[in-house]
Every structure is written in structure tokens, then in C-alpha cells.
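Engineer: got a structure for you, letters missing:
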């Protein structure tokens, strides 16, 4: 049973921050501009560019980025899955408690209905007796 969610570690906070940044259109647009600028510059300069075609340095940077961001994304998803599991368990416990409260209220209402019906029957018996007495008093 989950007692509470442990505070996030530095690694978890870093993974969440990385996925927050990488998972945006801003990041994708900036990365696209950098790649286009990188390749455009090196194509225009030709063999004198700092990373001529086939852009080995660019491929190395992108491989590093993928190598480090993929585990960060997986760590963040794992932690968020744990949080979701914890929240689902809390919701389940709340639902069970609500069900128990509803059953208890049904029982109370059932007992009250039984008491009310008994009281009504007693009143009907008394009223019937009074009616019989009134009938007997009339000529």
C-alpha cells in the first residue's frame, strides 16, 4: 500500500525538466533551425567548413542528444507512471470508502423506513379503533 510519494530526487527533477523542454514545439523549431543553419553553412563553405558533408560532427551531437534524452524521458515517464498509480490507488480507496458510506446510509434508511412503517401501522390501528368507537356511539 502506498503511504505517500517520496520527494523527487535531483535526477528525477532533471529528467522532468529535460522532458519538459524537449517535449515542446519551441525545442523542435529551434533544433530544426540549428540543423538547417549547420548544414547550410557547411554546404556553402564546402570543404573549408568546420563540419563538411557528410556532417559527422552533427551526427555525433545528435547521437549524444538521443543517447542522453531517451533515458531521461524514460525516467520521467516511469516516475509519472508511479504518480499515476498512486493517484489511482487513492481514488480507488476513496471509492471504496464512499461505497461503504452509501451502504451504511442504505441500512440507516432501511431501519428508519421500518420504524416509520411500524409507527404508521400503530397509528392506523388506533385510528381504526377510534372509528369503531365512533360507529358504536352513533345510533
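Structural biologist: Right, received. Where do you want to start? Just so we're clear, the structure is a prediction, and the values are computed from it rather than from any experiment.

Engineer: hey, let's count contacts and neighbours off CA atoms from now on
Structural biologist: Fine.

Engineer: show me what the host helix or strand of residue 70 is packed up against.
Structural biologist: Following DSSP states H and E, one finds residue 70 within helix 56-137. With contacts taken as 3 or more Cα pairs under 8 Å, 6 or more residues apart in numbering; DSSP states H and E, helix 56-137 sits against helix 10-22.

Engineer: mind listing what's buried along the helix or strand following the helix it packs on?
Structural biologist: Using DSSP H and E, the helix or strand that follows helix 10-22 in sequence is helix 25-45. Within helix 25-45, the residues that count as buried by 16 or more other Cα atoms under 10 Å are 38, 39, 42, 43.

Engineer: next one for the comparison:
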């Protein structure tokens, strides 16, 4: 298990990367993210429902309604709002997709480094065992694991299997 200091350092590094990503966005983009986030909350649903109810009450109870039944102006306002809110959500989603893609690339790089390190350790273990004339497992798997992993071949195999499905 990793020491707590290392874990905290890694968490802080990840949070710093995310803060840097957020700071690099233009102001309008950051505002659209905040709006996109707010749209997905119950507070927004409550505010939206209250807005519609107040609109309806003002137009049903009033002697001189500004938007009489069937409330065409309300329909236009809500349609206009839907277009903008959808755009805000899509902008936020696109940014989240880019962040996810960067994280996936980072994960892949870390996994490849870990694979290389594990292979190096296994090679060293085999060398030490050979030096001291120690017989390792006879199943052959440890020798196979001590070989460099052909990432490009694995990727090609994966692509060909995906095409078959």
C-alpha cells in the first residue's frame, strides 16, 4: 500500500491539473460550465417550475393577461430557453469528454510505465535467480511476463477482433 504522503501528493497533483484546465478556459466557457452544472440540479428544476407556475397564475388570474391561454409567449420563452440550456449542457459535456480523453491517455501512459517497470523487475529477478542457480516456476508464465509487452501488436489484435464483432 502506498504511503499516505504519496497518496496526498498524487491527489493534490490531480486537483492541480484540473484547476489548471479550468483556468485555461475562456471566461465565457467557464460561465457556460457553471450554467450547465446548475441546470442539472434540483434547485434549477424547482426554480423553473416556480417560474412556470407564477407565469400561469399571473395570466389566469389577471384581468389583463400579458400571455392569455394557450400561453404562446410562455411556449416561445421555454423553447428559447431549451435551446440555450441544451447548448450550455453540450458545451460542458464536450469539455468533460476532452478531459476524460486526456485522463485516458494519462492512464495509458502510466499503465505502460508500470508494465515496463514490472517487466524490468521480473527480468532482474530471473537474472538473480540464474546467478544463484535458483529454479523459478516451471510454468513458463514468469518468463513470458519478463518479456517486453508488444503494445502495438496487442492494439492490432484488439482492432481486428473489434472488426470481427
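Structural biologist: Happy to help now that I have it. Just so it is clear, the model here is predicted, and its values are computed rather than measured.

Engineer: hmm, back to that, for residue 131 of the first structure, state which of the buried residues of helix 25-45 of the first structure is nearest.
Structural biologist: Nearest to residue 131 of the first structure among the buried residues of helix 25-45 of the first structure: residue 38, at 105.0 Å, using Cα to Cα.

Engineer: what do we get in the second structure for that closest one?
Structural biologist: Under the alignment by TM-score structural alignment, residue 38 of the first structure pairs with residue 55 in the second structure.

Engineer: ignoring the adjacent residues along the chain, who's closest to its match?
Structural biologist: Excluding the flanking residues, the one nearest residue 55 of the second structure by Cα to Cα, 6 or more residues apart in numbering is residue 74, at 7.7 Å.

Engineer: what residue is smack in the middle of the second structure?
Structural biologist: In the second structure, the residue lying closest to the centroid (Cα atoms, centre = their mean) is residue 100, at 3.5 Å.

Engineer: aligned partner of that residue in the first structure?
Structural biologist: Using TM-score structural alignment, residue 100 of the second structure pairs with residue 84 in the first structure.

Engineer: and the gap between its match and residue 13 of the first structure?
Structural biologist: For residue 84 of the first structure, the distance to residue 13 of the first structure equals 17 Å [Cα to Cα, to the nearest Å].

Engineer: go ahead and confirm residue 50 of the first structure touches residue 41.
Structural biologist: No: the pair residue 50 of the first structure / residue 41 is not scored as a contact, 9.2 Å apart, by Cα atoms under 8 Å.

Engineer: and of the buried residues of helix 25-45 of the first structure, the nearest to residue 113 of the first structure?
Structural biologist: Checking those one by one against residue 113 of the first structure (Cα to Cα), the nearest turns out to be residue 38, at 81.0 Å.

Engineer: in three-state terms, label residue 51 of the first structure for me.
Structural biologist: For residue 51 of the first structure, the assignment made with DSSP: H, G, I helix; E, B strand; the rest coil gives coil.

Engineer: corresponding residue for it in the second structure?
Structural biologist: Matched to the second structure by TM-score structural alignment, residue 51 of the first structure sits across from residue 67.

Engineer: same thing with residue 8 of the first structure?
Structural biologist: Residue 8 of the first structure maps onto residue 25 in the second structure, by TM-score structural alignment.

Engineer: can you check residue 100 of the first structure too?
Structural biologist: Match for residue 100 of the first structure (TM-score structural alignment): residue 116.

Engineer: do the same with residue 68 of the first structure
Structural biologist: Residue 68 of the first structure maps onto residue 84 in the second structure, by TM-score structural alignment.

Engineer: and that match, how many neighbours?
Structural biologist: A count of nearby residues for residue 84 of the second structure, using other Cα atoms under 10 Å, gives 14.

Engineer: also residue 86 of the first structure?
Structural biologist: 17.

Engineer: thought it was touching residue 79?
Structural biologist: No: at 10.5 Å, residue 86 of the first structure does not count as touching residue 79 under the criterion of Cα under 8 Å.

Engineer: how near is the residue nearest to residue 55 of the second structure to residue 144 of the second structure?
Structural biologist: In terms of Cα to Cα, residue 74 of the second structure sits 69 Å off from residue 144 of the second structure.
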